[in-house]
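In: here's my sequence, what's the structure:
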Amino acid sequence: MTIARQMRLGVSIRYLGYHAAAWRHPEADPGAASKLSHFIRLAQTAEAAKLDMVFLADGIGLRTRDDPPGALCRSHQTAELEPLTLLSALSAVTSRIGLVATASTTYNEPFHIARKWASLDHLSGGRAGWNIVTSWSEAEAWNFNREQHMDYDLRYERAAEFVEVVKGLWDSWEGDALVHDKASGIFFDQSKLHWLNHKGKHFQVRGPLTIARTPQGRPILVQAGASEQGLEIAAQSADVVYTGALNLDSAKAYYVNLKDRMAKYGRARDDLKIMPGITLFIGQTEEEAQAKYKQLNDLVEPELGLSYLYSQMGDLSAYPLDGPVPEPKDPRVRSMAANNLALARRENLTIRQLYSRIAAGFGGRVLVGTPEMIVDNMVEWMEAGAADGFNLCPPVLPLGLDDFVEMVLPELHRRGLFRTEYEGTTLRENLGVPMPVNRYVAAAEAAE
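Out: Here you go, the predicted model:
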């Protein structure tokens, strides 16, 4: 099988990996998620493999719950570093890999985000990316003077305005504004510095940003929302979208839906890269891969495993773990409950088998197999028009990333599907997405 275009690949380096029992693996360091040395190793490994980016998802509250009792103390989704601080440190020990971090539009201000990510883009030489989220948990609201989370529609309305303000601030300086003319004493051309003067429903921001235009024009914008509002934000502004699609049909539908929206914003379909998440258990034989999968699943304690079903299926702790999955009991997310029940009935899964399936990749798509099997699947998704690449979510770090580099990457190279050298020095160049035009420069050219 062959595809005409190159695959895009990022790797998520949050926590100790995407398996619920990652920290219990015999070769894992349970304290690694608080150690800079751990993340340097991951970033440098990803860069040596010529991956597009490392990615740090984030939440600003402890979202893991103690449901059923005994689950919380078993979860490694509880202690982590602040991502932008971490990526700033990683920018000094890497030179090509993209550096993408999450920040919430609900619990930040546009000027803060514009300033911090512009700084990272300069410090890294043009490798910064902002993953736009609205936040979703009450736990986050409780840390920011709220008893309840902001209404869903209001969150997205605020997010849409937030993104436009940030983009406007990033256009404050034209690219050649800083003339640094020592002879005349002119540091910058004042005609090329612009005040935003934004006045909207949620924000009033005068500007300008106190940071020069960045090496990428602006940092890469990343988005992961599947809601109607989220899709519109992505179609208008995003350079990369992460998706959680679990099957090919839903991935294709999402891909077409989002790409079809781009024309109304004057964007070409390839200006946006869609990269579904995927957790891989890799072996030189299928039996070896299955053994790695089973080894981790066997380390999931029932309390922790049941917690992955709690919000979707209710409290199942009174039922036999090796018995059939019952009808959902007071599910909080009914659509997910229905999907889980359908999966369990279709494959005749027990409660233990169902929670193991979900805990293996934090609910994301999981593949278990040989390098050839995995690459065949990745190619199938790209040929079907369901993906431009993938966001790797290793089950255990650094072991899962090492397995990918040692086993899957050579197969990708053998088929000519992935680069052997970076195309440029910036994340934007390596992704193959266009440089944004400064709005004030564009307006002046249009007026000529």
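In: all contacts plus neighbour counts: C-alpha atoms, from now on.
Out: OK.
In: buried stuff in the top strand by length along the chain?
Out: In the chain, taking DSSP state E as the definition, the longest strand is strand 273-282. Judged by neighbour count using 16 or more other Cα atoms under 10 Å, the buried positions of strand 273-282 are 273, 274, 275, 276, 277, 278, 279, 280, 281, 282.
In: excluding its backbone neighbours, what's nearest the fourth one?
Out: To tie it back to what came earlier, the one meant is residue 276. Distances taken as Cα to Cα, 6 or more residues apart in numbering place residue 243 nearest to residue 276, at 4.4 Å, with adjacent residues excluded.
In: distance check, that neighbour against residue 273.
Out: 11 Å (Cα to Cα, to the nearest Å).
In: one more: residue 8?
Out: 8 Å.
In: same check on residue 220?
Out: Per Cα to Cα, residue 220 is found 11 Å from residue 273.
In: next one: residue 356
Out: With Cα to Cα as the criterion, residue 356 and residue 273 are 31 Å apart.
In: again, but for residue 251
Out: From residue 251 to residue 273 the distance is 13 Å (Cα to Cα).
In: helices or strands next to the helix or strand harbouring residue 367 in the packing?
Out: According to DSSP states H and E, residue 367 maps onto strand 366-369. If you count contacts as 3 or more Cα pairs under 8 Å, 6 or more residues apart in numbering; DSSP states H and E, strand 366-369 packs onto strand 273-282, helix 286-297.
In: here is a second sequence; please produce its structure as well for comparison:
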Amino acid sequence: MPSLFKRSLLPKLRGFPLTADAIEVLSGAAEFRRCLLENIAQAQHRIYLVALYLQQDEAGQEVFDALHAAKAARPELEIVVMVDWLRAQRGLIGAGKQPGNSAWYQAMTQAHPTHVPVYGVPVQTRELFGVLHLKGFVIDDSVLYSGASLNNVYLHKFDKYRFDRYHLIHNKPLADSMQHLVEHGLVASKAVHRLDLPNLPTTRSLRNDIGDLRSRLKHATYDTTAGQAGIGGLSVSPLLGVGKNNPLSRVICELIASAQQQLTLCTPYFNLPLPVTREINRALARGVKIDIIVGDKTANDFYIPPSEPFRIIAALPYLYEISLRRFAKRHQRMIDSGQLSLHLWRDGDNTYHLKGMWVDERYTLLTGNNLNPRAFRLDLENALLIDDPQGQWLAPRRSELAEIFRHATRIQGYQQLQTLVDYPEAVGKFLRRVSRVRVERLLYRIL
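Out: The predicted structure follows:
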């Protein structure tokens, strides 16, 4: 099919060849934790962990202890932990004034003779306008990729879990490429500093360096010189993106535009960017069957039960539901015909954090990108695109989708979704106020 884009990126992507058994789909958050800890314990020469945050809780402590134990057993082991600079220096939302995880990192460094550096990446001078949202753990010659961060709920340490996607890919060129970006594109920057050492510089003092880092990242790419374009078989391509019209955002739109039979899309926060909505509408017009799986508002990680005191952050799941209802109403005819299926995921008190796309029986996109305006413009994002033109990896792909759909319920019509009058009084009052002062559109752009 000829490309609809004047400067199409998809056909030019360079990828690393794979065998079908080189990609393992892990069964859930508990399995992800087990796999991560086992691989850390067995690591021989490098561990690079990149996540939005490493939390000071039982699961976070378990990961940190495993890193120090691995370093003690093999002093030559290279270990780098990378998290968002601003997120690490504040407490949990709604938990009052707290020192943040950086104080814990410093205490851990003081308490251990082993060297496990934790670097903070400032993507912007304020967290609201951009964070480090890169995903992927490089351990020796493998990449453990998930949208999850590192804490109790993401790692299913106790009763509750936050459902994500979990893939272990055994591929040295991919691991080398992802390490190279962290080492040379991030750690080497003047804006990036260790959070586990005392006397941190202020974000204000780093303003110029942060601006320089962001400018450089807008032109940065993963090194794929060891790969090739047009492989013809199973392959994986790493993608990077930050800022308006970045390569990752463009490839996402091209993937939707390439769909001919089936498109499946997951996002925890239903707030699609205009370019994505446009390509979905075009795909529906050409007869593509589309499934969109989002979390029920009660499965949103910002959801607060009405029985608890209201905080502004608690309005977010309702904003996403309003957005979903509008979308469903506009496309009700497609829902009635079965061409468009909207699904709500819910499993008890657990939460939903899935992102990604499945296009026809060829492309699978693994990403932390939430497919929202913030991901398309503000945060530093990445993804792994698995291209399977010969159908070598269909069985594991179908198994993952089946597990995702297991707790998903199809919406028959937009009327099933609640409206403002159905919401808790405090939520309704807040949403009416922001609607009156026309702040709603701004919120959709940055949240």
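In: please state their TM-score.
Out: Superposed pair, TM-score by TM-score structural alignment, normalised by the length of structure 2: 0.27. Supporting alignment: 205 aligned residues with a Cα RMSD of 7.3 Å.
In: moving C-terminal of the strand holding residue 367 of structure 1, what's the next helix or strand?
Out: Next along from strand 366-369 of structure 1, by DSSP H and E: helix 371-383.
In: go through that next one and flag the buried ones.
Out: 371, 372, 374, 375, 378, 379, 380, 381, 382, 383.
In: residue 10 of structure 1 belongs to a helix?
Out: No. With DSSP: H, G, I helix; E, B strand; the rest coil as the criterion, residue 10 of structure 1 is strand rather than part of a helix.
In: end to end, how far does stretch 73-80 of structure 2 reach?
Out: 16 Å.
In: do the same with stretch 47-59 of structure 2
Out: End to end - Cα to Cα - stretch 47-59 of structure 2 spans 18 Å.
In: same question for stretch 387-400 of structure 2.
Out: For stretch 387-400 of structure 2, the end-to-end distance is 16 Å (Cα to Cα).
In: do stretch 390-400 of structure 1 as well
Out: Stretch 390-400 of structure 1: ends 15 Å apart by Cα to Cα.
In: do the same with stretch 106-121 of structure 2
Out: Using Cα to Cα, the two ends of stretch 106-121 of structure 2 sit 16 Å apart.
In: repeat for stretch 236-256 of structure 1
Out: End-to-end distance for stretch 236-256 of structure 1, by Cα to Cα: 15 Å.
In: isn't residue 88 of structure 1 up against residue 120?
Out: Yes. Counting by Cα atoms under 8 Å, residue 88 of structure 1 touches residue 120, with 6.2 Å between them.
In: neighbour count winner among the two?
Out: residue 120 (24 against 19; other Cα atoms under 10 Å).
In: what about the more buried one, distance to residue 241 of structure 1?
Out: Taking Cα to Cα, one finds residue 120 of structure 1 at 20 Å from residue 241 of structure 1.
In: over to residue 354 of structure 1?
Out: Going from residue 354 of structure 1 to residue 241 of structure 1 by Cα to Cα gives 28 Å.
In: residue 381 of structure 1 too?
Out: Separation of residue 381 of structure 1 from residue 241 of structure 1 (Cα to Cα): 15 Å.
In: for residue 257 of structure 1, same thing?
Out: Remark: distance between residue 257 of structure 1 and residue 241 of structure 1 (Cα to Cα) = 13 Å.
In: which one's more surrounded, these two?
Out: Applying other Cα under 10 Å to residue 257 of structure 1 and residue 241 shows that residue 241 carries more neighbours, namely 26 against 13.
In: which strands and helices lie in contact with the helix or strand containing that one?
Out: For residue 241 of structure 1, the enclosing helix or strand under DSSP H and E is strand 240-243. If contacts are counted by 3+ Cα pairs under 8 Å, 6+ apart, strand 240-243 of structure 1 sits against strand 220-223, strand 273-282.
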